[in-house]
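[1] I'd like to go over a predicted model; first the sequence, then the structure.
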Amino acid sequence: MLCKVPEITLYFWIIKILATTVGETAADFLNVNLGFGLTGTSLVMGVLLVGVLVYQLVKKQYVPWVYWLTVILISVVGTLITDNLTDNLGVPLWISTVAFTALLAITFFVWHASEKTLSIHSIFTTRRELFYWAAILVTFALGTAGGDFATEGLNFGYLEGVLIFGGLIAATTVAYYSKVFGSVLAFWIAYILTRPLGASIGDLLTQSPQDGGLGISDWAVNAVFFAVIVALIAYLSITKVDQPSEEEGEARRQEFLGRNPARASA
């Protein structure tokens, strides 16, 4: 396979934050506005995620709309996992945050022990892609738990949440460009932080003014953000600016897999 994930560009982070916000508001819209309930919403979105993820896995290269649809659905399901633990099972947010942090660490440990790398530029095999999507799901659940703990458990407001998590992402960016963080570490820290940032943006826009939000309807936020996502994905599909050339992609693939020929068939 060619690499199954996009290059990390500004477009990547814009779509990621928008997709995260859509995941937060879409889960609330289905759960509350359409009356699916938390359990019904979880079942519907879980089934949709499995179907789209299987389609993503059988593709032999990165396809923008398939990849980002998978991310959006994982965003919704990751949100619902934490919501079910909190609302249905009564698990405190701080416990969820600690548990998902430990689970993510275990996922990274097993991934690195198996593949000797956590680089997202090396997703050339089904096994590596499964590790990648497992890590992505846990980051969304962790980001939801950590973000909700900050804005609700610690009583940070939604605007404060946007500023705090946005500031942490900015600090991570500075650490990366100043060589304090390597590319892999910086990527995963930023990926985790975009989840509570996107959720804080969604809550700031949709929650009532009495609760510190702007009171914009969920459907309006979903419609606008989803339209922007579609437009950006269409642009990327046409221009391919988030994809390496075939020669570069093949050279990168051979560099990673050539170090251990046994992994090429994994």
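    Received the coordinates, thanks. Numbering: from 1, shown residues only.
[2] from here on, contacts and neighbour counts on C-alpha atoms
    Will do.
[3] got the contact list for the nearest residue to L168 once chain neighbours are set aside?
    On the basis of CA to CA, 6 or more residues apart in numbering, the spatially nearest residue to L168 that is not a chain neighbour turns out to be L193, at 7.5 Å. Residues counted as contacts of L193 (CA atoms under 8 Å, 6 or more residues apart in numbering) are 143, 165, 168-169.
[4] export those to TSV and tack on distance to F181, secondary structure and neighbour count?
    As requested, these are exported to TSV (distance: CA to CA, whole Å; DSSP: H, G, I helix; E, B strand; the rest coil; neighbours: other CA atoms under 10 Å):
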residue	distance to F181	secondary structure	neighbour count
G143	20	helix	29
F165	18	helix	21
L168	13	helix	17
I169	12	helix	20
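[5] so which of those comes closest to T39?
    Nearest to T39 out of those is G143 (CA to CA; 20.6 Å).
[6] surely L232 touches I14?
    No: taking CA atoms under 8 Å as the contact criterion, L232 and I14 are not neighbours in contact, 9.1 Å apart.
[7] higher neighbour count, these two?
    L232 (18 against 15; other CA atoms under 10 Å).
[8] ok, and what's touching whichever helix or strand that one is part of?
    Mapping L232 onto the secondary structure by DSSP states H and E places it in helix 218-239. Under the contact criterion CA under 8 Å, 6+ apart, helix 218-239 has outside partners 11, 15, 18-19, 21-22, 25-26, 28-29, 63-65, 202, 205-206, 242.
[9] what's the burial count for V50?
    Residues near V50, counting by other CA under 10 Å: 14.
[10] what's the first helix or strand after the regular element (helix or strand) spanning it?
    Using DSSP H and E, the secondary-structure element containing V50 is helix 37-58. Reading on from helix 37-58 to the C-terminus, the next helix or strand found by DSSP H and E is helix 64-83.
[11] roughly how far is the following helix or strand past that following helix from the heart of the chain?
    Read in the C-terminal direction, the helix or strand following helix 64-83 is helix 93-115, with elements assigned using DSSP H and E. Distance of helix 93-115 from its chain centroid, counting by CA atoms, centre = their mean, to the nearest Å, is 15 Å.
[12] same question, stretch 149-166
    Once both centres are worked out by CA atoms, centre = their mean, stretch 149-166 turns out to sit 19 Å from its chain's centre.
[13] got another one to weigh against that:
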Amino acid sequence: MTYETSETSTPGPTGVAHPPRWNKVPEVTAYFWIIKVLCTTVGETAADLLNEKAGLGLTGVSVLMSGLLAVVLVVQFRTTAYRAGVYWLAVALISVVGTLISDNLTDNMGVPLETSTAVFAVALVAVFVVWYRREGTLSIHSIDTTGREAYYWLAVLFTFALGTAAGDLVSERMNLGYRLSAVLFALAIGAVAVAHFALGLDAVRGFWIAYVLTRPLGASIGDYLSQPTGDGGLGFGTVVTSALFLAVVLGLVVYLAVTRRDVIDRAGAARRTA
């Protein structure tokens, strides 16, 4: 999916254009979606692993991971351009934190999954509304100011929390199981792709819908691989599953950092339309 953009940033509703800066997020390629799904899988299994092994409890693990995320986001905001290692570390950590937020609401506070799913959906829509009204665009080709980057990461956090709650709602409350849930969400993403390429769905809307759906897809894959066979999984465990997916993510991120295949060509992007 591609997005309309320009060499200078899109002016906000005041009509004042932001000065041109390097975009802070990667180009949307096949690598992007592969790493995104892998990171969501790691977010699911790592959150379960830390909760089981760290001895800090769900709340303690949440505080620890939120602190680590805050540190990495400070580094991310201080960079002047997209850096694959920093960016994807932030995505992996925000995946864990988003999972923990949803789990805390469900397990510690007893909030029904239906309620948390609805609340996160409303919160995400609110972020998009405010972002668009202030900046005039939701395109990830325009994440070139501090304000836009703040909206971007806030939206990403809510997509992970929403995806966790929605994924748990489908796989557990609807008794579909992890494997069938993964197939269902994969088909939903395929439907979004068809709607974009064949039916003219706006690229920006299509991107964010797919971005939300990859969270429960990755979580369902992670649960299917890690959970015991008696619970509908393959029984690989959270340690093996997390280590395997982290290794693949690390390999892909190193490859992208060296080749820069996912760095947005602003001159080329200026010639593209959604």
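    Great, that's in hand. Since this is a predicted model, take the numbers as computed values, not measurements.
[14] that older thread, from the contacts of helix 218-239 of the first structure, which land in helices?
    Mapping the contacts of helix 218-239 of the first structure onto helices (DSSP state H) picks out 11, 15, 18-19, 21-22, 25-26, 28, 64-65, 202, 205-206.
[15] and the furthest pair within these?
    The largest distance within those, taken as CA to CA, falls between P64 and T206 and amounts to 28.1 Å.
[16] onto which residues of the second structure does the helix holding L232 of the first structure map?
    With TM-score structural alignment applied, helix 218-239 of the first structure matches the range 238-259 in the second structure.
[17] post-alignment, the matching stretch versus the first structure, mean distance?
    With both structures laid over each other, stretch 238-259 of the second structure and its partner residues in the first structure are 0.7 Å apart on average (mean CA distance after the TM-score superposition for the first structure).
[18] tell me which residues of stretch 182-202 of the first structure are tucked away?
    By neighbour count, with 16 or more other CA atoms under 10 Å as the criterion, the buried positions of stretch 182-202 of the first structure are 186-202.
[19] so which of the residues you listed sit within helices?
    Counted as lying in helices by DSSP H, out of these, are 186-202.
[20] what is the neighbour count of the counterpart of L58 of the second structure in the first structure?
    With TM-score structural alignment as the matching criterion, the partner of L58 of the second structure in the first structure is L38. Counted with other CA under 10 Å, residues neighbouring L38 of the first structure total 19.
[21] S200 of the first structure versus L38 of the first structure, what's the distance?
    According to CA to CA, to the nearest Å, L38 of the first structure and S200 of the first structure sit 20 Å apart.
[22] picking up where we left off before, show me what the helix holding V50 of the first structure is packed against.
    Counting contacts by 3 or more CA pairs under 8 Å, 6 or more residues apart in numbering; DSSP states H and E, the secondary-structure elements packed against helix 37-58 of the first structure are helix 64-83.
[23] average offset between the helix it packs on and the second structure?
    On superposition with the second structure, the average gap between helix 64-83 of the first structure and its aligned counterparts reaches 0.3 Å (mean CA distance after the TM-score superposition for the first structure).
[24] contacts for that helix, please.
    Applying CA under 8 Å, 6+ apart, the contact partners of helix 64-83 of the first structure are 5-6, 16, 19-20, 22-24, 26-27, 38, 42, 45-46, 48-49, 52-53, 55-56, 96, 136-142, 144-145, 233, 236-237.
[25] PyMOL command for the buried members of those residues?
    When burial is assessed using 16+ other CA under 10 Å, the buried subset of the contacts of helix 64-83 of the first structure is captured in PyMOL by this command:
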select buried, resi 5+6+16+19+20+22+23+24+26+27+38+42+45+46+49+52+53+56+96+136+137+138+139+140+141+142+144+145+233+236
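[26] how near is the counterpart of A219 of the second structure in the first structure to N84 of the first structure?
    Taking TM-score structural alignment as the alignment basis, one finds that A219 of the second structure is matched in the first structure by A199. According to CA to CA, A199 of the first structure stands 17 Å off from N84 of the first structure.
[27] T117 of the first structure too?
    Taking CA to CA as the criterion, T117 of the first structure is separated from N84 of the first structure by 33 Å.
[28] likewise for T107 of the first structure?
    Taking CA to CA as the measure, T107 of the first structure and N84 of the first structure are separated by 21 Å.
[29] what angle separates the helix holding L232 of the first structure from helix 64-83?
    150 degrees (axes from the mean of the first three to the mean of the last three CA atoms, to 10 degrees).
[30] off-centre distance for helix 218-239 of the first structure?
    Per CA atoms, centre = their mean, the displacement of helix 218-239 of the first structure from the mean C-alpha position of its chain is 16 Å.
[31] likewise stretch 39-48 of the second structure?
    Here stretch 39-48 of the second structure shows a centroid-to-chain-centroid distance of 12 Å under the convention CA atoms, centre = their mean.
[32] which stretch of the first structure lines up against it?
    Mapping stretch 39-48 of the second structure onto the first structure (TM-score structural alignment) gives residues 19-28.
[33] average distance between the matching stretch and the second structure?
    Superposed on the second structure, stretch 19-28 of the first structure shows a mean distance to its aligned partners of 0.4 Å (mean CA distance after the TM-score superposition for the first structure).
[34] the closest residue to the match of L58 of the second structure other than its chain neighbours and L69 of the first structure, how far apart?
    Counting by CA to CA, 6+ apart, L38 of the first structure lies nearest to N31, which is 5.4 Å off, once chain neighbours are set aside. Note on N31 of the first structure: its distance to L69 of the first structure, by CA to CA, is 20 Å.
[35] quick one, what contacts the match of A219 of the second structure?
    If a contact means CA under 8 Å, 6+ apart, then A199 of the first structure has 20-21, 24, 144, 147 as its contacts.
[36] where's it relative to K4 of the first structure, distance?
    26 Å.
[37] what about the equivalent of G153 of the first structure over in the second structure, neighbour count?
    Residue mapping for G153 of the first structure onto the second structure gives R173, with TM-score structural alignment as the criterion. A total of 13 residues lie near R173 of the second structure under the criterion other CA under 10 Å.
[38] how much space between R173 of the second structure and P112 of the second structure?
    The span separating R173 of the second structure from P112 of the second structure equals 10 Å under the rule CA to CA.
[39] same thing with W131 of the second structure?
    With distances defined as CA to CA, the gap from W131 of the second structure to P112 of the second structure amounts to 29 Å.
[40] distance from the chain centre to stretch 170-186 of the first structure, please.
    The chain centre lies 19 Å from the centre of stretch 170-186 of the first structure; the measure is CA atoms, centre = their mean.
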